[in-house]
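1. Okay, predicted coordinates and the sequence, questions at the end:
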Amino acid sequence: MTVLLFIGGVLFVAVGIALSIALHEVGHLLPAKLFKVRVTRFMIGFGPTMWSRKKGETEYGIKAIPAGGYVAMIGMYPPNPGDGSVRPSSTGMFQTLATEARSAAHEEVGPEDANRVFYKLPVWKKIIIMLGGPTMNLLIGVVLMAVLLMGFGTAQATTTLGEVNACQVAYGAPVPKDLANCMPTPAAAAGLQPGDKLVSFDGVPVTEWAAFTDHVRASAGKNVPLVYERAGKTVTTSITPVLTARPVIGANGMAEVDSSGTAVTVQAGFLGVGPTSAMVREPASAVLPAVGDSVAQIGGVVLQLPQKIVGIAQAAFSSEPRDPNGPISVVGVGRVAGEVAAMEQVPMSSRVATLLGLLASVNLALFVFNLIPLLPLDGGHVAGALYEGARRQVAKLFKRKDPGPFDIAKLLPLTYVAAVVLMAMGALLIYADIVKPVNLFG
């Protein structure tokens, strides 16, 4: 049964990612057709075509390698010099690459398509078409996040104790096997038990676990009154938090680590208790802030991508551990999805919620990644359109001749280099996710 659940989780996410890719391309397709650009092909995947059907002037199909997709629009680049639209430039290997790309872009352009080519569009239309794909991923992420937060809720700590540690152990150290001779935690010494509901600490009502934790951390060495409920009865006792090393918790709720991956700690009060958790549904107003937080976190990972990739390479080919907050490939995403689905001790609703959250994160990552202003990503095309608009405005300001469409084909050598780098990074991530996967569940 566990194996079937694992496979089911992988398939769930695989289908979800495939649909996300398809809708990403739909985000390009719809505005292109709206602006009368002739779209010749709408393909999901790369490589040999497994299935296709032509409807109107567009061929729709699925290819063998489910790693992306594309929308083919005629006239993506201006025509070659000699057609009178683009000034000739120097010859050489790079020029040959650009020339061949321009020729391919105009192979299917007929006389009737003179005003249906992409390169002749106004700048704002080009930007809308190229941003359509990432915007679709953002919308998918928002919808999935709304379903997750408003429909399933999020696991939040309650004021009821879920665990009471028996022994005082240095942070990060293993629990001793002989519990009889260890130093008891303040909570164990006070007789607290799992299931006890906290009422007040040091005279302050306990209504939120986070506020209670902050109060405890600030009360080291101080003997304070503690009130809790057990089996419907109110019990009053006293307790003294001990001063010990505790992890520094970041804004994301995770323990902070330094550059070497070691947890950052601070001396603070400690009782030795942990809360139970409950799923609490969030209002609609919580959705966009949650999406914003996720986008910001993903953006931070993207900005540190070169450093993260170096760390992944070091971990993949050595005994160093993987950074759990680093990027993972689709293989890693599938593995995480399978592990989540196979957790039979976790309620099914919680597993489904986690898988939906995983798909939401994938779509938000696609949104952020595709905005990188580097070809062949959508952000690279947007950057080219913005440059075209800027130089036309400068020419207009100085009453110069309109320079015409920007020939983005000149950047193809850089595009090929970037594509090779992206493929190499993807291959490294897949390899690392196979030989040393990220361990998110201990």
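-> All right, it came through fine.
2. hey, let's count contacts and neighbours off CA atoms from now on
-> Fine.
3. Now do the residue nearest in space to the middle of the chain against Gly389, distance only.
-> Residue closest to the average C-alpha location in the chain (C-alpha atoms, centre = their mean): Ala365, at 3.5 Å. Applying C-alpha to C-alpha, to the nearest Å, the value for Ala365 to Gly389 is 28 Å.
4. rewinding a little: got a list of what the closest residue to the residue nearest to the centre of the chain other than its chain neighbours touches?
-> Leaving aside its sequence neighbours, Ala365 sits nearest to Ile298 (C-alpha to C-alpha, 6 or more residues apart in numbering; 6.2 Å). Going by C-alpha atoms under 8 Å, 6 or more residues apart in numbering, Ile298 touches Leu364, Ala365, Val368.
5. can you do 10 Å?
-> Applying C-alpha atoms under 10 Å, 6 or more residues apart in numbering, we find Ile298 in contact with 292, 304, 325-327, 361-362, 364-369.
6. And for Glu339?
-> By C-alpha under 10 Å, 6+ apart, the contact set of Glu339 is Thr2, Val3, Leu5, Phe6, Ile7, Gly9, Val10, Val333, Arg351, Leu440, Phe441.
7. here's the one I want to compare it with:
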Amino acid sequence: MIFVAILIGILILGILVFVHEAGHFIAAKIFGVKVEEFGFGFPPRIWGKRKGETTYSINAIPAGGFVNLLGEVGDQGPRSFAAKPSWIRALIVSAGVIVNLLLAVIIFTILLWFTSFKTNFNLIVDNKFPFGNQENFILIAKVDPGSPAEKAGIEPGDKIVLANGQRFDSIASFKEFIDSSLGNKITLKLDNVTTNEEKEVGVVPRVHPPAGQGSLGVVFAGRGLVATVSYRSLSEKVFSGFLHAGNMLQYQFVVIGSLVGRSIEEGTPEPVAEQVSGPIGIVALISVIVGAGGIAAIESLVTVIALLSLVLAVVNILPIPALDGGRLAFIVVEAITRRKVNPAIERAIHLVGFIVIIVLFLLVSYNDIIKIFG
């Protein structure tokens, strides 16, 4: 089962990269650039068939895909990539990013449709999302066996909507409320973020809890807060996929900024290293989700796929040599200066970028292995 889950994780990553490359392929075909080969996975080749002017192949390493265009560097005739106007080359280079963005938006739209255009974010850092209506709630991650919380029917994943009719958006204020209610019954209105089950329970906080436990017998998730973001108006619902993608991106940048800030403040890369994962870490996460099974796992898996597609788009559009954004930067420079960059210089810059990316990939992969296997 573990092997199957890992294989599914690898295939999902591979398919997302393949979809990205398919964007380049479709754009090249539309603008009349000759596509010499369009492959799923990376060589060695397992199967290949030539149809028209293009060879379609399936390769042994299912970690993505590739598109070989005629004349990617150097002019080789009117149907070569290099011979096309800069705006066409820019569209072809950007097409993979556009397809990944659209895939993420479509998935988010479908998911939000099934959840009444409402979703939850476990807040690692404080954040105000730019789109939709946001409400912060306290999230329960664990319930101690035999505790008042367990006896009352409180479960992991429950968020506290109301406590005796009051709303709490910080752990500190909720703990003050509990401390003032020891030995007295309180009523909690709960909503489970996994099952979307709503319930109301009565629970009596203990005056003398066992060592290591709290009065209720619950452990809060991370910072203890979950943000519920809902898209309410007709326009928000119609464009919910785009708005949600914007919220996801904004939150990722806020989290990264916070982690980098902590690393600088503490003088160690550990805060970033603990949270950042590469392909190995992502496959491990997907395998855990697949192994869990059930409807909730399917929803989580689809959400991860959409987020990965979104991240893949953003990373690829960064102006880093060897990535789509780096190639796009050269095209923009050419369009502004009306002069093509020397192909040899461009190749050398992309090679350096590729080497840097490989080194970073190896470092992140090593970090993933350490986190997984200790």
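-> Received it, and whenever you're ready, just let me know what you need. In this text, all values refer to a predicted model and were calculated from it rather than measured experimentally.
8. export the contacts of Ile298 of structure 1 to CSV and tack on distance to Asp196 of structure 1 and secondary structure?
-> CSV is the format used below for the contacts of Ile298 of structure 1 (distance: C-alpha to C-alpha, whole Å; DSSP: H, G, I helix; E, B strand; the rest coil):
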residue, distance to Asp196 of structure 1, secondary structure
Gly292, 36, helix
Gln304, 44, coil
Asn325, 34, coil
Gly326, 38, coil
Pro327, 40, coil
Ser361, 36, helix
Val362, 39, helix
Leu364, 40, helix
Ala365, 41, helix
Leu366, 44, helix
Phe367, 45, helix
Val368, 44, helix
Phe369, 46, helix
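9. Just the buried subset of these, written out for PyMOL, thanks.
-> The following PyMOL line selects those of the contacts of Ile298 of structure 1 that are buried, judged by 16 or more other C-alpha atoms under 10 Å:
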select buried, resi 326+327+361+362+364+365+366+367+368+369
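10. Tell me, how many residues neighbour the residue opposite Val291 of structure 1 in structure 2 once aligned?
-> The equivalent of Val291 of structure 1 in structure 2 is Ala245 (alignment by TM-score structural alignment). Counted with other C-alpha atoms under 10 Å, residues neighbouring Ala245 of structure 2 total 23.
11. so Ala245 of structure 2 sits right up against Thr303, yeah?
-> No - applying C-alpha atoms under 10 Å, one finds Ala245 of structure 2 not in contact with Thr303, separated by 11.1 Å.
12. which residues are in contact with both of these two?
-> Counting by C-alpha under 10 Å, 6+ apart, the contacts common to Ala245 of structure 2 and Thr303 are Ala104, Ile107, Phe108.
13. ok, longest helix in structure 2?
-> In structure 2, assigned by DSSP state H, the helix with the most residues is helix 343-373.
14. Number of residues surrounding Arg167 of structure 2?
-> Arg167 of structure 2 is flanked by 16 other residues according to other C-alpha under 10 Å.
15. what does Phe270 of structure 1 give?
-> When neighbours are defined as other C-alpha under 10 Å, Phe270 of structure 1 has 24 of them.
16. ok so, going back, out of the contacts of Glu339 of structure 1, which is nearest to Gly379 of structure 1?
-> Within those, proximity to Gly379 of structure 1 (C-alpha to C-alpha) peaks at Val333, which comes in at 24.1 Å.
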